[in-house]
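1. how would this look folded up:
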Amino acid sequence: MAGFMSASIWLKIALITLLTGTLLYVIGFATVSWMTLWSARQHWAYGLWEQRACHGGSCGTGAVRYRYSEDWQRATQALEVLGLICNLLALLILLLYMFVDQCRRRNALIATIVFIFAAVFFIVVGIAIFAIKLEERGFSVGWSMGIAIVGAIFMFVAGIMSILHSLGR
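-> Predicted coordinates:
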């Protein structure tokens, strides 16, 4: 805990918001309701990996399948996975920067900042593609995408706090 206690307020906020953003994003990433469509007797929910359809009183969940060849779906999955990887790398480097004396170098802090903003970029572009393509078909943003967006906002704040820490060093 000595690393956390001796860190600047900016870095403490960065770590807390990055952890929170990661948790929220993973929940959104893994759940089904990125986009939803309701009708009188039916409900559809699409996530990055699965879809759920409810007709009458029964619901079924399965792998995402579309009527057409959908390269945008694979592009969205790839962008979101890249965002998650960048985010986890940023979190790992930030933890090493804060708690391992040998890693407390400016290069590690710069790498953290770069990975945070790369993660946010990939996540936002993937969300935009997914939302635009399914809104064209009448779908609305679901709670899973909302949580992923909030997670990305927390990550962005962590990036800003990391920059503020680097300016104060």
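2. can we go C-alpha only for contacts and neighbour counts from here?
-> OK.
3. pull the distance from stretch 146-153 to the chain's centre.
-> Distance, stretch centre to chain centre, for stretch 146-153: 6 Å (C-alpha atoms, centre = their mean, to the nearest Å).
4. which SS class is C59?
-> Judged by DSSP: H, G, I helix; E, B strand; the rest coil, the three-state class of C59 is strand.
5. run this one through as well so I can compare:
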Amino acid sequence: MAQRTPGVLVLGLGNRLLGDDAAGPLVVAALAAGAGLPGAVLRDGGTIGLSLLPEIEDAAALVAVDAAELAAAPGSVQVFEGAAMDRQLGGRKRSAHEVALFDLMAAAELSGCLPARRALVAVQPQSCALALAPTPAVAQAIPALCATVRELVARWNR
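-> Prediction:
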């Protein structure tokens, strides 16, 4: 097994042209625009692809940030860690990148490189229709998503 990269890979997932689906990349951009995130590598994973597999395999820990169907009010934020993340990804998928993230996690597990510390930080979208900005509910959730990612990274880097 290859040497793991120290720190946490924070992977923002989503399509910036589909309204609330852009939540993941918007969180990564907000974190990068601030003071950054010591102990973490920030990556805009876009709509994801298997090309991200080496980064996930090399990561000591992974935080994926995405819009996901949570059966909650728009803008609601939930965190799924470890096996809970695996169960969430194994459920009903509403976008191509949810399928791709599940496939990436499965491929990393098959190669024996699935990060033991992994989490999905998710926000309930209101609309993933063609739009260049998220709905107000998801836009207002961006600071909470950022704070959640910061807390995970800090806890895991202790």
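6. work out the TM-score between the chains.
-> The TM-score (TM-score structural alignment, normalised by the length of the second structure) is 0.27; 65 aligned residues with a C-alpha RMSD of 4.9 Å.
7. and the helix or strand containing A78 of the first structure, what's buried?
-> Per DSSP states H and E: A78 of the first structure is located in helix 71-99. Within helix 71-99 of the first structure, the residues scored as buried using 16 or more other C-alpha atoms under 10 Å are 73, 76-84, 86-91, 93-99.
8. which parts of the second structure are strands?
-> Here the second structure has its strands, by DSSP state E, at 5-13, 40-46, 59-67, 77-81, 117-123.
9. between strand 117-123 and the helix ranked longest in the second structure, find me the angle.
-> Identified as the longest helix of the second structure according to DSSP state H is helix 136-156. Relative orientation of helix 136-156 of the second structure and strand 117-123, computed by axes from the mean of the first three to the mean of the last three C-alpha atoms, to 10 degrees: 160 degrees.
10. helices or strands up against helix 136-156 of the second structure?
-> If you count contacts as 3 or more C-alpha pairs under 8 Å, 6 or more residues apart in numbering; DSSP states H and E, helix 136-156 of the second structure packs onto helix 23-33, strand 77-81, strand 117-123.
11. could you report the neighbour count for T22 of the first structure?
-> T22 of the first structure sits with 21 neighbouring residues when counted by other C-alpha atoms under 10 Å.
12. spatially central residue in the first structure, please.
-> Nearest to the mean C-alpha position of the first structure, by C-alpha atoms, centre = their mean, lies Y25 at 3.8 Å.
13. for whichever strand or helix holds it, what is the distance to the chain centroid?
-> Assigned by DSSP H and E, Y25 of the first structure belongs to helix 9-30. How far helix 9-30 of the first structure lies from its chain's middle: 9 Å, per C-alpha atoms, centre = their mean.
14. and that helix, what other elements does it pack with?
-> Here helix 9-30 of the first structure touches helix 71-99, helix 143-168, going by 3+ C-alpha pairs under 8 Å, 6+ apart.
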